[in-house]
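> Would you be able to build a 3D model of this:
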Amino acid sequence: MEGFIMTREALKLVTIGGGSSYTPELIEGYIKRRDQLPIKEIWLVDIPAGEEKLNIVGAMAKRMVKAAGLDWQIHLTLDRQAALKDADFVSTQFRVGRLPARIKDERIPNYYGLIGQETNGAGGIFKAFRTVPVILDIVHDMQTLCPNAWLINFTNPSGMITEAIKTYGHWDKVIGLCNVPVMAMLSEPELIGKTLDDLTYKFAGIDHFHWHRVWDNTGQEVTMQIIDKLFGDDDAGLPTNIFDVPFFKDQLANMKMIPCGYHRYYYRQEEMLKHGLEEYANPEGTRAQQVTRIEEELFDLYKDPNLDYKPKQLAERGGAHYSDAACEAIASIYQDKKTHMVVSTLNQGSVPDLPSDHVVEVSAQVGAAGAVPMAFGHFQPAERGWIQLMKNMELVIVEAAATGNYGLALQAFTMNPLIPAGATAKHVLDEMLVAHQKYLPQFATKIKELNAAGLTVQDPIAAELTEKPALA
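Below you'll find the model as predicted:
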């Protein structure tokens, strides 16, 4: 099947979630790789609720392509099946429930004194619950309409969505991406007077919960040198959406690895919770509310008929480099470049502390055969304990999302280190089921029971964003 892709001379690329504010970065990435990808057509797909943004960003995409002197056809559509027909590569960058859903994911846990975050804690669990059924529908369409296509996923939570695609969608030609490793590799080398070409990086873990080590071009490990410098520049490589509280240096010196920025939610949970609750109480609101305002400003910019390039303000949105990573993955597969990338893919023994038949996020060689993971080796007991808990929690979340098993959903909440187990955890689970009921058909029976019992959303802003249940 790879041979079919490699011999195509006119590529059809499809992006689901085409109305995203990230799409200009995606188009820029394709333009930068014009000599590597013989693109004929790009299809940007969205849903009716996203049609206005699709038209705005789609018009900008056309201006960008024209300014680059290219004759690519840009199609805007709400018809996903028409877009997927005979596609060569499909990328996914959608958010089920859009930003109002993220606001609820943050504010409802905050209301009960818990961390509210997009891909961690209760919010991350519910993002997976909403997204897994949709991605499985997309995979089902692909099996009929473009069975030879590669699926490049950067819909969050990327690792869990990639797990669902492989385990429940039975789709092997998939790579999951995240911008966090990219940001680390872009920012860290200069801390020790090097360039990325001078260094070898090895990452291992799962999406938003990985560690890495680094060697220079003489073979000397320089991980500790970078750690030393990080404590003079604590925000190096830190995503925009993560509060910058420094790690404990003694802890990093003991593990001799660099944790990703999201580890702050676990290693400095007390401080991250305090900051999150301060944001919750602030008139500016939680990160999702701030991003909503940033998005409005971005789309006002995108409406400018003279704008034909990615504006610098997009960096404020967070998630920089996601789209560029997707373009590089596509080019690496098409050209068999065997590029080093950090991706979510089947473990296949690269992290021996985790099952070989489940998805991990690791350094891999990406080419025509997809992602070939690089061996990382065993973790020490502390990291081994963390990663085994977090991966098994992911498996529980994905199974609950795919099956609608309420008992498994409660198990996931009980396992999650950011959710104290007990009555409050169960209440937050139930309230979030009610808040997101429009996007959780798999939990319909339990949600009907909760509605009948009169359960309502207590945070006033989240309640305002929650549609009232339909009368039986």
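
> From here on, just use CA atoms for contacts and neighbour counts.
Fine.

> Can you name the next helix or strand after whichever strand or helix holds His340?
Assigned by DSSP states H and E, His340 belongs to strand 339-346. Proceeding N to C from strand 339-346, the next assigned helix or strand is strand 359-367, under DSSP H and E.

> Could you also give me the structure for this second sequence? I'd like to compare it with the first:
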Amino acid sequence: MKLTVVGGGSTYTPELVDGFARLRDTLPIEELVLMDPAQDRLELVGGLARRIFTRQDHTGRITTTDNLDEAVDGADAVLLQLRVGGQAARQQDETWPLECGCVGQETTGAGGLAKALRTVPVVLDIADRVRRTNPHAWIIDFTNPVGIVTRALLRAGHKAVGLCNVAIGLQRKFAALLSVAPCEIHLDHVGLNHLTWETAVRLGGPEGEDVLPQLLGEHGDRIAADLRLPRPLLDTLGVVPSYYLRYYYAHDEVVRELRTKPSRAAEVAAMERELLALYADPALDEKPELLAGRGGAFYSEAAVDLAAALLGGGGTPYQVVNTYNRGTLPFLPDDAVIEVQAAVGAKGATPLPVHPVDPLYAGLMADVTAYEHLALEAALNGGRDRVFRALLSHPLIGQYAYAETLTDRLIAHNREHLAWA
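Alright, predicted model coming up:
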């Protein structure tokens, strides 16, 4: 089995490689290719990756290359984890929206749209080259904004599934609170990427007992603190929203906070410099503890599980993924990309039936789905008017004066990445 990671020079990659090494019985990789145009980073990450495999007695071969066609040739699956423009572009995404009084975040709001505009054309070019080389390969997208990017891939006819680590992180957290194994926890996870709610927490599987009321009753304070939302709000909702919902439920509070501290992009850039210095140490043969602060917790487990299921070798039968709606949520278009529990196998992902969704969540999902449709149109076809329409439609913006200013700033800060600008 050959698996290729595009964006293999990311400081995330040792987390992924560690999972491949530990879970080799689930996903028996013979060749792992790390592809990245940044050769200096790639060699550091590739060296550590090989040492991790050696330490854990994995017999697979790890190769590095900056040649995309060579990297994907013969691959069974291609995992995308790229960042167009790097941390410098992320810094901009998190800064200029704040100047207009809007949340500055790399996947949500105006910053998220900027990332989508930069990313979608690049990802589609990569996917086209994968299809020319190996039309049977699966594409697993971890590149944000996952919902929009996955929708672009599926719309273009690619064999693609989107992946996010929010659900697996909550599964692990709830399992620890309940003192059970993570495999015993099945989430009724519903929404769009970075716009999700846990409407039930079931023991044993999709038909298991819902212990969410118990979780909120016994551990509500801790869960609320982790989400940085008031406990009474969780009690009122009766569900657990993802931490991204704080941008919606406490928008003005978040904007005030973000204006008073360094950006997350600046923190990550500093952390990456430290990580790369650690990776350069030839004695290091395991992922360092510092990597836990980089984000992407349990990413490797989710990626292994998904790849194994798609390639027909195993994996758990039900997984939270991003895929076409196809009537699962009747209030959304069939071609909307939703994030829900799905049965995953060699033919792809089939969403499980979803219980009726409270209008409180359904309305916001519908609004953001409309935005994602307009965002994809802007990413595919360009034009100031399309960017403006997408921004005006976003629930975190929604006023024409904000949308006008944000449109001009988005284009000004991203001109080098926009072929039409």
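
> picking up where we left off before, read off where the strand holding His340 of structure 1 ends up in structure 2.
Under TM-score structural alignment, the counterpart of strand 339-346 of structure 1 in structure 2 spans residues 317-324.

> On the three-state scheme, the residue of structure 2 positioned farthest from its centre is what?
Going by Cα atoms, centre = their mean, the residue of structure 2 most distant from its centre is Ala283, 31.4 Å out. Recorded secondary structure, Ala283 of structure 2: coil (DSSP: H, G, I helix; E, B strand; the rest coil).

> Let me see the contact set for the corresponding residue of structure 2 for Gln313 of structure 1.
Applying TM-score structural alignment, one finds that Gln313 of structure 1 aligns to Leu290 in structure 2. Residues in contact with Leu290 of structure 2 (Cα atoms under 8 Å, 6 or more residues apart in numbering) are Met271, Leu275.

> Relative to Glu274 of structure 2, how far out is Leu290 of structure 2?
8 Å (Cα to Cα, to the nearest Å).

> Next, work out how far apart the residue mapped onto Val33 of structure 2 from structure 1 and Asp105 of structure 1 are.
Using TM-score structural alignment as the criterion, Val33 of structure 2 maps onto Trp43 of structure 1. The spacing between Trp43 of structure 1 and Asp105 of structure 1, counted by Cα to Cα, is 30 Å.

> ok, these two, which is more surrounded?
Asp105 (29 against 23; other Cα atoms under 10 Å).

> Which residue, neighbours along the chain excluded, lies closest to that one?
In this structure, Asp105 of structure 1 finds its nearest non-sequential neighbour in Gly123, 4.3 Å apart by Cα to Cα, 6 or more residues apart in numbering.

> Can you tell me the SS state at Thr350 of structure 2?
strand.

> Could you find the counterpart of it in structure 1?
Using TM-score structural alignment, the equivalent of Thr350 of structure 2 in structure 1 is Val372.

> right, and its match touches Glu361 too?
No. Between Val372 of structure 1 and Glu361 there is no contact under Cα atoms under 8 Å: 11.7 Å.

> Tell me which of the two has more neighbours.
Glu361 (30 against 21).

> so what corresponds to that one in structure 2?
So, by TM-score structural alignment, Glu361 of structure 1 is matched to Glu339.

> So that match sits against Asp188, correct?
No. Using Cα under 8 Å as the test, Glu339 of structure 2 is too far from Asp188 to be in contact (10.7 Å).

> about what we covered before: which residues are in contact with the match of Thr350 of structure 2?
Here Val372 of structure 1 is in contact with Ala364, Gln365, Val366 (Cα under 8 Å, 6+ apart).

> list the contacts for Arg294 of structure 2?
Contacts of Arg294 of structure 2 (Cα under 8 Å, 6+ apart): Tyr12, Val268, Met271, Glu272.

> so which of the residues you listed is the most crowded?
Tyr12 (23 neighbours).

> so what corresponds to that residue in structure 1?
So Tyr12 of structure 2 corresponds to Tyr22, using TM-score structural alignment.

> what's the answer for Asp69 of structure 2, then?
So, by TM-score structural alignment, Asp69 of structure 2 is matched to Gln81.

> try Val239 of structure 2
By TM-score structural alignment, Val239 of structure 2 lines up with Met257.

> Compute the number of surrounding residues for that match.
20.

> Please name the residues that touch it.
By Cα under 8 Å, 6+ apart, the contact list for Met257 of structure 1 reads Trp211, His212, Arg213, Thr223, Met224.

> now Leu191 of structure 1
Counted by Cα under 8 Å, 6+ apart, Leu191 of structure 1 has contacts Ile226, Lys229, Leu230.

> The second one reaches Ile192, doesn't it?
Yes. At 7.4 Å, Lys229 of structure 1 counts as touching Ile192 under the criterion of Cα under 8 Å.

> if we can go back for a sec, which of the contacts of Met257 of structure 1 map to contacts in structure 2?
Comparing the contacts of Met257 of structure 1 with structure 2 on both residues aligned by TM-score structural alignment, their matches' Cα atoms under 8 Å, the contacts found in both are Trp211, His212, Arg213, Thr223.

> and the gap between the residue mapped onto Leu177 of structure 2 from structure 1 and Gln348 of structure 1?
Aligned by TM-score structural alignment, Leu177 of structure 2 pairs with Leu191 of structure 1. Noted for Leu191 of structure 1: a distance of 33 Å to Gln348 of structure 1, by Cα to Cα.
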